[in-house]
Every structure is written in structure tokens, then in C-alpha cells.
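output the structure for:
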Amino acid sequence: MFDIGAAELLVIIIVAVLVIGPKDMPHAMRTAGRWIGKVRKVSSHFRTGIDAMVREAELEDMEKKWKEQNEAIMKRSAASAEAASGEPVMTGPPPKPEAPKSVSAESAAPKAASDAVEDVQPEPAPGATESKD
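Now for the predicted structure:
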């Protein structure tokens, strides 16, 4: 974007030293560095947002293209299978498998029973005497 060579940079530094002065130069350079950092951060954030929007648009286009190709392939394969067997073939996407259940009722029941067993206090043996101290 900006093409600054060594000669241009040297001229800028000489003019800055003459105008600002060597005493205030470190403060001016620090301030310029902060501003440049802020500009880079904003431009990077902006560029990242634009790139994300472009990627999303490309993905939508690719998904649309893949869906059209998939439908064309499914129609061709259904037509060829129907022609080979003479019977109509069911077309469309395959059924989705069910999601596994996290905890079933059968696995929860034994756990509840074992929790109940832990709460029971053992009974003293017959004939045992309790000592009262």
C-alpha cells in the first residue's frame, strides 16, 4: 500500500528531528508507535471480518452446488436402478440415525438400588449385647 524506501525514511527522520527536536523525539516516537499499533489493530479486525463474510458466502455457494450435484446423482442412480429392476425405487436422503441416549432407565435403576443399600445400617448379630459405658 505505502511504498516507503530507505531514502524516503531518512528524509522523514531528518525533518522530524529538525521540527520536533531531539529532546522531544522519544515522546513523539512513542506516541506515533501507539497510533500505528491502533491503526494496525483496527485494520486487522476489519480484514478478519471481511474474510469471514467471504468464507461464509463461498461455503453457501459450495453447499448449494453440492446439493444440486447430489440431487442429480440421486436421480440418475434411481433411474438406472429402476430401469434395471423394473420396480420403482425410493429416492431421497437416507433416514437420519437416532442420537444415543445419555442415561437409560435400565442403567439408572441399578444405581438407585445400590444407593439405597448404602444407606442401610447393619443390624447387630443375634445374641450380641450392647455395652453401655
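
all contacts plus neighbour counts: C-alpha atoms, from now on.
Noted.

need the longest helix for the chain.
helix 25-85 (DSSP state H).

which helices and strands sit right next to that helix?
helix 6-20 (3 or more C-alpha pairs under 8 Å, 6 or more residues apart in numbering; DSSP states H and E).

for the helix it packs on, name the packing helices and strands.
Using 3+ C-alpha pairs under 8 Å, 6+ apart as the contact test, the elements touching helix 6-20 are helix 25-85.

the structure of the following sequence is requested for comparison with the preceding one:
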Amino acid sequence: MFDVAPTELLVLGAVALMVIPPKDLPKAMRVAGYWVGRARGVARQFRSGFDSMLRDAELQEMEKRWAEENARIMREHPPTPAMLMSPAPGDLVEQPALPVMTEKPVVSPAPEPEPIQAMDAASKPAPKLRAKRTPKPKPDKVDP
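The predicted structure is shown next:
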């Protein structure tokens, strides 16, 4: 829609360099970039709103067509009284029977836990001792 060719950008840059002093050019470019960004944001918001309105209109049209098709099918194939009285497809499936216990289970007492024996000091490994690190002394600076 608003197409800007590279040659047009060069002409615009040359005119801006003649009109705006070089020391103020970065500030002018920042302001121009800010306003271009704001314009793009407004255009993006407008486009997203327009797209959502189109999606809603299409959805309503599809729902209307679906309702018309459903009404046509119901007119052509009306439900019979037998269909209205028949159980739902899920009702025809039998529920699995619960398991039946035939014999009483035998329950025996749990075995006694063995007492915990104290470990000998000799069988226990000795912890490793780590030597503390001491920082290396820094050499003194000698001024000539």
C-alpha cells in the first residue's frame, strides 16, 4: 500500500541531511522511528480486529449452515417411536462383574525383625581428613 523504494529512501535521506544538521540527525531519526513504530502498531491492531470480525462472521455462517443441514436431515429421516424408546448405545454394554472371593485368604503373622547390631569401630572406615588450604603469600612489590 505505502511502498517505499530504496531510491526514494536515498532521496529522502539526502534531503534530510540538507535540512537537518548532522548533529541533530540521530535525534530526528529516533523520533521518526518512534512514530513509524506507533503507526505500524495501530495498523497491526486494526488488522487483527478486522480479522477477528471476519472469523466471527465465518463462524456464524458455518453454524447457520450446520443448523439448516441438521434440520434437512431430521425432515428427511424423522425419528421413529422405536428409536425414541431404545436405550442409548452405551447402555447396551454390560458392566463387568465384580470379582467374587471363593476361599478365605490365609493370613500369617509377619516375621520378627532382627535387632540392629552395633558396628565395631574397626569395621567402620575412618573418615578422610582434608588439610586446610592456606592462601599463598603474595610477593611484596618493590619500587625502584
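
quick one: distance of the longest helix of structure 1 to the chain centre.
14 Å (C-alpha atoms, centre = their mean, to the nearest Å).

how about the very next helix or strand once past it, aligned to which bit of structure 2?
Note on helix 25-85 of structure 1: by DSSP states H and E, the next helix or strand toward the C-terminus is helix 105-119. Mapped onto structure 2 using TM-score structural alignment, helix 105-119 of structure 1 spans no residues at all.

still on that earlier bit, now the angle between helix 6-20 and the longest helix of structure 1, please.
On the basis of axes from the mean of the first three to the mean of the last three C-alpha atoms, to 10 degrees, helix 25-85 of structure 1 is oriented at 140 degrees to helix 6-20.

tell me the spacing between Gly33 of structure 1 and Met53 of structure 1.
The gap separating Gly33 of structure 1 from Met53 of structure 1 is 30 Å, by C-alpha to C-alpha, to the nearest Å.

return the residues in contact with the residue nearest in space to the middle of structure 1.
With distances taken as C-alpha atoms, centre = their mean, Ala52 lies nearest the centre of structure 1, 12.8 Å away. Ala52 of structure 1 makes no contacts at all, as judged by C-alpha atoms under 8 Å, 6 or more residues apart in numbering.

what residue of structure 2 matches up with it?
Matched to structure 2 by TM-score structural alignment, Ala52 of structure 1 sits across from Ser52.

from Ala67 of structure 2, how far out is its match?
Taken as C-alpha to C-alpha, the span from Ser52 of structure 2 to Ala67 of structure 2 is 22 Å.

Phe50 of structure 2 now?
Phe50 of structure 2 sits 26 Å away from Ala67 of structure 2, going by C-alpha to C-alpha.

just His77 of structure 2 next, same as before
15 Å.

between these two, which is the more surrounded one?
Of the pair His77 of structure 2 and Ala67, Ala67 is the one with more neighbours under other C-alpha atoms under 10 Å, namely 12 against 9.

now for that one: what does it line up with in structure 1?
With TM-score structural alignment defining the correspondence, Ala67 of structure 2 maps onto Lys67 in structure 1.

now that match: how far from Asp61 of structure 1?
Distance from Lys67 of structure 1 to Asp61 of structure 1, counting by C-alpha to C-alpha: 10 Å.

same question, Ile4 of structure 1
Using C-alpha to C-alpha, we find Ile4 of structure 1 at a distance of 40 Å from Asp61 of structure 1.

I'd like to know how many residues surround the counterpart of Asp24 of structure 1 in structure 2.
Aligning on TM-score structural alignment places Asp24 of structure 1 opposite Asp24 in structure 2. Counted by other C-alpha under 10 Å, the residues lying close to Asp24 of structure 2 total 10.
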